[in-house]
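Novice: just the structure for this:
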Amino acid sequence: MINWGRLITAMVTPFDDKLNVDYDKVVSLAKKLTNEGNTALVLTGTTGEAPTLTSEEKANIYKIVKENVGVPIIAGVGTNSTKATIENAKAAKEIGVDGLLIVTPYYNKPDQDSLYCHFKAIAEETDLPIMLYNVPGRTGCNMLPETVEKLAEIENIVALKEAGGNIVQFAEIIKRVPDDFLIYSGDDSMTLPAMAVGAYGVVSVASHIVGPEMKEMIDAFVVKDTERAKDIHLKLLDVFKDLFIVANPIPVKAALNMTGIDVGGVRLPLTGAREKVLKVLRKDLEELGKL
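Specialist: Presented below is the predicted three-dimensional model:
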């Protein structure tokens, strides 16, 4: 079984005031997250604004985080081109990342057979462990349980980040895959419900803000203290929800900045959080004692 642990943060990419990558703050944030109990980090995923990062910026982020933290680094390399994804995977492997996060192709809307062929082709070109990523709300493409079941037979496809928001689909996937194939919730608010039907952990956004609390919730569930886990889940529910009231990572970057962790703004085509969003986030952070 792959050893990525149960609490993984999909890390934002800190920018300076000119929206250049601030590598010192990248390291500082990565260290903060690992110190708060994260067992691995996803870099250059959706939350890391991968679509607006250059190949050079991505490579530099992998290098500097790998050099400065002691947890596994999972690189978000997926695109809607199989060839480009393979090239990204090979480049990340050369730098020394520990695994790959590969999203279902967006915009092209492949059918299930095409999805299988896409991921199989990528897996054949790398020996790194692969975490599939299903997020139909962003891609317009839902990878079905039977497709995950087939892909789980491929040796280096070892995990799934499932962000379909459907607990029945979670359960159906878990029913179909081997025990050593790890299912992670890709939606913070689904972490506990998903673990209740057999998911292993979470690839989180909220853990930027409430990482210790999320670790406590997961640990409580694992030792069968379900009442404690439920209480923490309900306490965090508003922040889970409100970090997605506009497109990720706009709210989480705003929340980090509010708490004194300067990660800068977001690159176009995203724009910074409006006052209406800031007001909601401020209320959540105050209630959690984070301000």
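Novice: CA atoms for contacts and neighbours, from now on please.
Specialist: Will do.
Novice: which SSE is residue 100 in?
Specialist: Using DSSP states H and E, the element containing residue 100 is strand 99-103.
Novice: and stretch 15-26, how far from the chain's centre?
Specialist: Using Cα atoms, centre = their mean, to the nearest Å, the distance from the centre of stretch 15-26 to the centre of the chain it belongs to is 20 Å.
Novice: ditto for stretch 181-197
Specialist: 12 Å.
Novice: buried residues of it, list them for me.
Specialist: By neighbour count, and taking 16 or more other Cα atoms under 10 Å as the criterion, the buried residues in stretch 181-197 are 181-192, 194-195.
Novice: so what touches it?
Specialist: Around stretch 181-197, the neighbours that count as contacts under Cα atoms under 8 Å, 6 or more residues apart in numbering are 1, 6, 135, 152, 158-163, 165, 167, 170-171, 174, 198-206, 218, 221, 229-230, 233, 237, 240-241.
Novice: let's see this one next, to set against the first:
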Amino acid sequence: MKFSGLYTALVTPFNGNKSIDYIALDKLFAEQVEARVDGLVILGTTGESPTVDEREGEEIVKRAVKASNGKVKIIMGTGSNDTKIAVQKSKKAQDLGADAILCVNPYYNKPTQEGLYQHFMSIADGSDIPMILYNIKGRTAVNLEIKTLMKLAQHERIVGIKEASGDLVQIMNVIKSVPQNFAVLSGDDVLTYPIMCLGGHGVVSVASNVLPMEMKNMVWEIFTGNFDSAKKRHYKLYNLMISLLSLSSNPIPIKSLLAYLGKIQEEFRLPLCSMSEEAREELVKHYEESISG
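Specialist: Next up, the predicted model:
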């Protein structure tokens, strides 16, 4: 399957003056390529896409494509709650050399299922690049229902879905219902093990920003049927995976942890801001536990 495996939802590092830290970004690219992740998702929620402008986004994609050198897939987040803007972004992703686009449910305006269908079909028809849907009700206030997904999955360029509904029953129905070559990727690190054991095809991971090899090993242990070892790895990382999405809004914890490791500065663009010292201490504690032993 073309879009299976481990995809790191990469952060966007900033300097103290809030400009993009391209030096740190290039180092993150190199680290991920060296770890042989299957792909990078850039300019998604974890990449703080709402506060990255068009010019900056183009530069990030260009650098990602260059750094990947064809070794890992580059997936660009092009979602919007304005269909016209999403189509324009998707065309630009294709022009810049991305391998696929990731399109989130339109947020805030709460479209009907028919509106969702028309939105995603318009994007798929508007360019020639493979498209992965992104279902996350918690951030968009709308759920992509199974019937709607099945209609969308018939489009030749809609090749997968990042499922972050948190509803395992829904995700099982997705896995058993989609076409054979349609990728179902976990959108939550902590659900990767169960989703893949149930037939899912990989994960778009936040944790792999700091532990790409650990996440890569777990994914491939499941693929190769080494379920006991993968389960041990899952529980070793469990507290960290929970912390990254519970101690503060993503991507605040993962950027704080990367800063603790000296890889980036702990800088955000408003409305995001730093986490509390108490939460940071708990996060670091869980990280240290995940790499011990």
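Novice: among the buried residues of stretch 181-197 of the first structure, which ones are in strands?
Specialist: Assignment to strands by DSSP state E places the following of these there: 182, 183, 184, 185.
Novice: relative to residue 200 of the first structure, how far out is the second one?
Specialist: Spatial separation of residue 183 of the first structure from residue 200 of the first structure under the definition Cα to Cα, to the nearest Å is 6 Å.
Novice: ok, now the last one?
Specialist: Per Cα to Cα, residue 185 of the first structure is found 8 Å from residue 200 of the first structure.
Novice: ok, now the first one?
Specialist: The spacing between residue 182 of the first structure and residue 200 of the first structure, counted by Cα to Cα, is 6 Å.
Novice: quick one, helices of the first structure?
Specialist: With DSSP state H as the criterion, the first structure has helices at 23-35, 55-68, 82-95, 112-123, 136-139, 145-151, 167-176, 191-196, 207-222, 226-242, 250-258, 275-287.
Novice: out of those, which comes closest to residue 265 of the first structure?
Specialist: Ranking the helices of the first structure by distance to residue 265 of the first structure, with Cα to Cα as the measure, places helix 250-258 first at 6.9 Å.
Novice: which parts of the closest one are buried?
Specialist: Across helix 250-258 of the first structure, burial judged by 16+ other Cα under 10 Å covers 250, 251, 252, 253, 254, 255, 256, 258.
Novice: looking at those residues, which one is closest to residue 18 of the first structure?
Specialist: For these, the minimum distance to residue 18 of the first structure (Cα to Cα) is 15.5 Å, reached by residue 253.
Novice: aligned partner of that closest one in the second structure?
Specialist: Across the two structures, residue 253 of the first structure finds its equivalent in residue 255 of the second structure, going by TM-score structural alignment.
Novice: show me the contacts for that match.
Specialist: Taking Cα under 8 Å, 6+ apart, we find residue 255 of the second structure in contact with 11, 13, 264, 266, 267.
Novice: how about the third one, what's its match in the first structure?
Specialist: Pointing back at residue 264 of the second structure there. Aligned against the first structure by TM-score structural alignment, residue 264 of the second structure finds its counterpart in residue 262.
Novice: how much space separates its match from residue 238 of the first structure?
Specialist: For residue 262 of the first structure, the distance to residue 238 of the first structure under the criterion Cα to Cα works out to 23 Å.
Novice: again, but for residue 256 of the first structure
Specialist: Residue 256 of the first structure sits at a distance of 16 Å from residue 238 of the first structure (criterion: Cα to Cα).
Novice: try residue 159 of the first structure
Specialist: The span separating residue 159 of the first structure from residue 238 of the first structure equals 28 Å under the rule Cα to Cα.
Novice: and these two? which has more neighbours close in?
Specialist: Ranked by neighbour count (other Cα atoms under 10 Å), residue 159 of the first structure and residue 238 place residue 159 first, with 25 against 17.
Novice: enumerate every residue touching that one.
Specialist: Contacts here follow Cα under 8 Å, 6+ apart; on that basis residue 159 of the first structure touches 130, 131, 132, 152, 181, 182, 183, 184.
Novice: surely residue 215 of the first structure is in contact with residue 5?
Specialist: No: the pair residue 215 of the first structure and residue 5 fails to qualify as a contact (Cα atoms under 8 Å) at a distance of 10.8 Å.
Novice: the closest residue to residue 226 of the first structure other than its chain neighbours: neighbour count?
Specialist: Closest residue to residue 226 of the first structure in three dimensions, ignoring its sequence neighbours and counting by Cα to Cα, 6 or more residues apart in numbering: residue 220, at 6.6 Å. Around residue 220 of the first structure sit 17 other residues, with neighbours defined as other Cα under 10 Å.
Novice: same check, this time on residue 119 of the second structure
Specialist: Residues contacting residue 119 of the second structure under the criterion other Cα under 10 Å number 21.
Novice: ok, now which ones touch it?
Specialist: Residues in contact with residue 119 of the second structure (Cα under 8 Å, 6+ apart) are residue 83.
Novice: and the gap between the corresponding residue of the first structure for it and residue 100 of the first structure?
Specialist: Taking TM-score structural alignment as the criterion, the aligned counterpart of residue 119 of the second structure in the first structure is residue 118. Computed with Cα to Cα, the distance linking residue 118 of the first structure and residue 100 of the first structure is 15 Å.
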